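> Quick one: sequence and predicted model below, then my questions.
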Amino acid sequence: MVRRHSGGDMLHRHSCISVGVVLLATAAATPAAAAEPGPTFLQILWRGAELPGAVIVLMSIVAVAIILDHFIAIRGGKLVPAAEVEAARELIESRRFKECIAQLQTRDSLFSATLLAALREGRLGYDGMVQTAEDTAAARMSRMQRRAEYLHVLGNLGPLMGLLGTVLGMIRAFAKMQETQGAYKTEDLAGGISLALVNTFLGLLLAVVALGFFGVCRNRIETMTNLALSTAIDLLDHFRSPSGLPGATLGKPPRVEPDAVPRSGILTPDKPAAATPKSGATTAPAVARDAAGGMQIGGSAAPSPIHQP
């Protein structure tokens, strides 16, 4: 009886020791497994991007560079500097046109280019100068928009490159299924599916950023161009005559059209004055030419020498 009891105690002790060892091993392994961090989001993107994703990343870097360059170059202080506007206004108001042109030639802003082109066409009058300013501003705006167009191109190519990566990933997944004859595991398809989803994500992200900033850049270019053009036209109003008639060219007084201001006694070619016979003689109006406006002014009637007695 004693031996049996002692044998049972030994078995019980061995069982307790075995359970304790298992529990200790489990407790020791649990912190080690918990301490192992999973892959980060960037690591997942890096592993699943491969060649199409690398191309999308390069396109994204180019898009960011274009956006930064736009916000540095397209600014009101650079395209329409307040100092240049005030200097040009002072020179034009003091009628120092040649000095104003010489100063504008040393500037590279949108405002200076627009006003300089208009002043060089001063012989065309106010309307011609305004038209030249509008044409110059439109040409410069088109040049700036062509640089922003690259964002539009990159935004359209991004989803296409993502779709290319998606197709490659699906091809890889189905090829793995064919190799295993249907006996595939989840990890066998994970690589292809990861390639498909990661490239789709990168392509859509590039499209959202590039197309969004393309709209912002285009609106900023139009706003800055309109500001430069309106400021230049405001200075060109100095060449508009006060009566609203065509203004003066550089250094010349306003030009008055013959039919612009009615006067008593003015004769126009369309309405000649009728001759009034007097004492049986035909009279003709004495025609004189006004040196200032080139208008015919009727004077006192005199007997025609043809009908003299």
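Done, it's in.

> rest of the way, CA atoms for contacts and neighbours
OK.

> Which residues lie in contact with the closest residue to Pro52 other than its chain neighbours in this structure?
Closest residue to Pro52 apart from its sequence neighbours, by CA to CA, 6 or more residues apart in numbering: Gly165 at 5.5 Å. Gly165 makes contacts with Ala49, Pro52, Gly53, Leu195, Ala196, Asn199, Thr200, as judged by CA atoms under 8 Å, 6 or more residues apart in numbering.

> try it against this one:
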Amino acid sequence: MPEEATSVDAANGAVEGVSAAADGASNATTGGAADIIAQGGSGDVWYSIGSLIDKGGPIVAILLVLSVISAAVILLKIVQFWTSGLSRRGFVDPAVDKIERGDLGGSLEILKKHKTPLARAMAAGVRAKMRGDLRDEDVAAEIQRVGTMELGSLQRYLRWLEVIGNISPLLGLLGTVIGMINAFQSLEAAGTQVDPALLSGGIWVALLTTAVGLIVALPAITALNLFEGKVDQVRLSMRDGTSRVIAALHARPGSSQSRAAQ
């Protein structure tokens, strides 16, 4: 009987030991996961704005400000181009036909219904001709003046995108160079007890500014090229439309008699 009691006690002790070990392993696993989550939330999430500014310093803050300006300009130009109806040209032929038939008032009414840059440039030529005291050269000059103003309005603020697209990578590179200098200074201060994590951590933080600079520059440059391409299309359309207006003003009924009288 004493031997059986001893065996039972030993078995119970073994079961309790296994249970304690399992509990300890479970607690260790849970604690380790919590530590990993805590580390990931505090230090590994480098792409949050607060972490970017904290690690990248003032250069990243400047780049973030430039990104806000770039986004504002892009949205502004999208709205402007959309509301201007830059692709609409259906009014050109009816307006030119009215001019060729001598109905300048009817042509002006057609052009006034459209608020596109091309319509405003053509309308300026018709108004100048309706005054009656301007030469054909003066009418062409008025059309060119209004057309230039309309194109200038479309190109407004595009210079901001060009500047942001050019300087953002340079600012990022500057931040990387400064970060590398700081990393090597820390490595030198460590002396013989060099920690590879110290160097690698300094390098990836230094490269962070270059990444942010490229991220800011890419949308700005892409939008700039798209907007400039659209402005070039408007310029060609305006050149064609205004040339047709000038030719129609020469060909309209009574124009030869008026030139002979002069």
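Sure thing, it's come through. Since the structure is predicted, the reported quantities are computational estimates derived from the model, not experimental observations.

> Overlay them and tell me the TM-score.
With the length set by TM-score structural alignment, normalised by the length of the second structure, the two chains reach a TM-score of 0.72; 249 aligned residues with a CA RMSD of 4.2 Å.

> And the contacts of Gly165 of the first structure, which is closest to Arg4 of the first structure?
Taking CA to CA as the measure, Leu195 is the one of the contacts of Gly165 of the first structure closest to Arg4 of the first structure, at 66.7 Å.

> Skipping adjacent residues, who's closest to the counterpart of that closest one in the second structure in space?
Using TM-score structural alignment as the criterion, the counterpart of Leu195 of the first structure in the second structure is Val205. What sits nearest to Val205 of the second structure in space, not counting adjacent residues and going by CA to CA, 6+ apart, is Lys55, at 6.4 Å.

> what do you get for Gly165 of the second structure?
Ala217 (4.3 Å).

> The first structure: which residue goes with the one you found?
Per TM-score structural alignment, Ala217 of the second structure is aligned with Ala207.

> That match: how many residues sit nearby?
Ala207 of the first structure has 22 neighbouring residues, counting by other CA atoms under 10 Å.

> what about the helices in the first structure?
Secondary structure of the first structure by DSSP state H: the helices cover 2-35, 41-73, 76-79, 82-93, 97-105, 110-120, 125-179, 186-236.

> how close does the fourth one sit to the second structure?
When you say that, I think you mean helix 82-93 of the first structure. Taken over the aligned residues, the distance from helix 82-93 of the first structure to the second structure averages 6.8 Å (mean CA distance after the TM-score superposition for the first structure).

> Can you list the helices and strands that that helix packs against?
Applying 3 or more CA pairs under 8 Å, 6 or more residues apart in numbering; DSSP states H and E, one finds that helix 82-93 of the first structure makes contact with helix 97-105, helix 186-236.

> what angle separates that helix from helix 186-236?
Angle of helix 82-93 of the first structure versus helix 186-236, following axes from the mean of the first three to the mean of the last three CA atoms, to 10 degrees, is 20 degrees.

> For helix 82-93 of the first structure, buried residues please.
Neighbour-count burial for helix 82-93 of the first structure, with 16 or more other CA atoms under 10 Å as criterion, is recorded at Glu84, Val85, Ala88, Arg89, Leu91, Ile92.

> same thing with the shortest one?
The neighbour-count check on helix 76-79 of the first structure (16+ other CA under 10 Å) flags Gly76, Leu79 as buried.

> Nearest to the middle of the first structure, which residue? Look it up for me.
Nearest to the mean C-alpha position of the first structure, counting by CA atoms, centre = their mean, stands Arg218 at 2.7 Å.

> That one touches Arg147, doesn't it?
No: with contacts counted by CA atoms under 8 Å, Arg218 of the first structure stays clear of Arg147, the gap being 10.0 Å.

> before we move on, back to that, using ChimeraX, define a selection of the buried residues within the contacts of Gly165 of the first structure.
With 16+ other CA under 10 Å as the criterion, this ChimeraX line picks the buried residues out of the contacts of Gly165 of the first structure:
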select :49,52,53,195,196,199,200
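
> Let's have the contacts of Gly165 of the first structure in JSON lines, adding distance to Ala139 of the first structure.
Formatted as JSON lines, the contacts of Gly165 of the first structure follow (distance: CA to CA, whole Å):
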{"residue": "Ala49", "distance to Ala139 of the first structure": "42"}
{"residue": "Pro52", "distance to Ala139 of the first structure": "38"}
{"residue": "Gly53", "distance to Ala139 of the first structure": "38"}
{"residue": "Leu195", "distance to Ala139 of the first structure": "45"}
{"residue": "Ala196", "distance to Ala139 of the first structure": "44"}
{"residue": "Asn199", "distance to Ala139 of the first structure": "39"}
{"residue": "Thr200", "distance to Ala139 of the first structure": "38"}
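
> if we can go back for a sec, what is the aligned counterpart of the residue nearest to Pro52 of the first structure in the second structure?
Gly165 of the first structure maps onto Gly175 in the second structure, with residues paired by TM-score structural alignment.

> Stretch 188-206 of the first structure vs the second structure, average offset?
Here stretch 188-206 of the first structure, set against the second structure after superposition, deviates by a mean of 2.1 Å using mean CA distance after the TM-score superposition for the first structure.

> Check which residues of that stretch are buried.
189, 191-206.

> what does stretch 65-78 of the second structure give?
Leu66, Ser67, Ser70, Val73, Ile74, Lys77.

> quick one on the thing from earlier: make sure the match of Leu195 of the first structure is actually in contact with Gly57.
No: assessed by CA under 8 Å, Val205 of the second structure is found out of contact with Gly57, at 10.0 Å.

> Chain neighbours aside, what residue packs nearest to Phe213 of the first structure?
Of all residues not flanking Phe213 of the first structure in the chain, Ile67 sits nearest, at 7.1 Å (CA to CA, 6+ apart).

> Aligned counterpart of that neighbour in the second structure, please.
By TM-score structural alignment, Ile67 of the first structure lines up with Ile74.

> Distance check, its match against Ala61 of the second structure.
Distance, Ile74 of the second structure to Ala61 of the second structure, by CA to CA, to the nearest Å: 20 Å.

> same check, this time on Lys112 of the second structure
Per CA to CA, Lys112 of the second structure is found 47 Å from Ala61 of the second structure.
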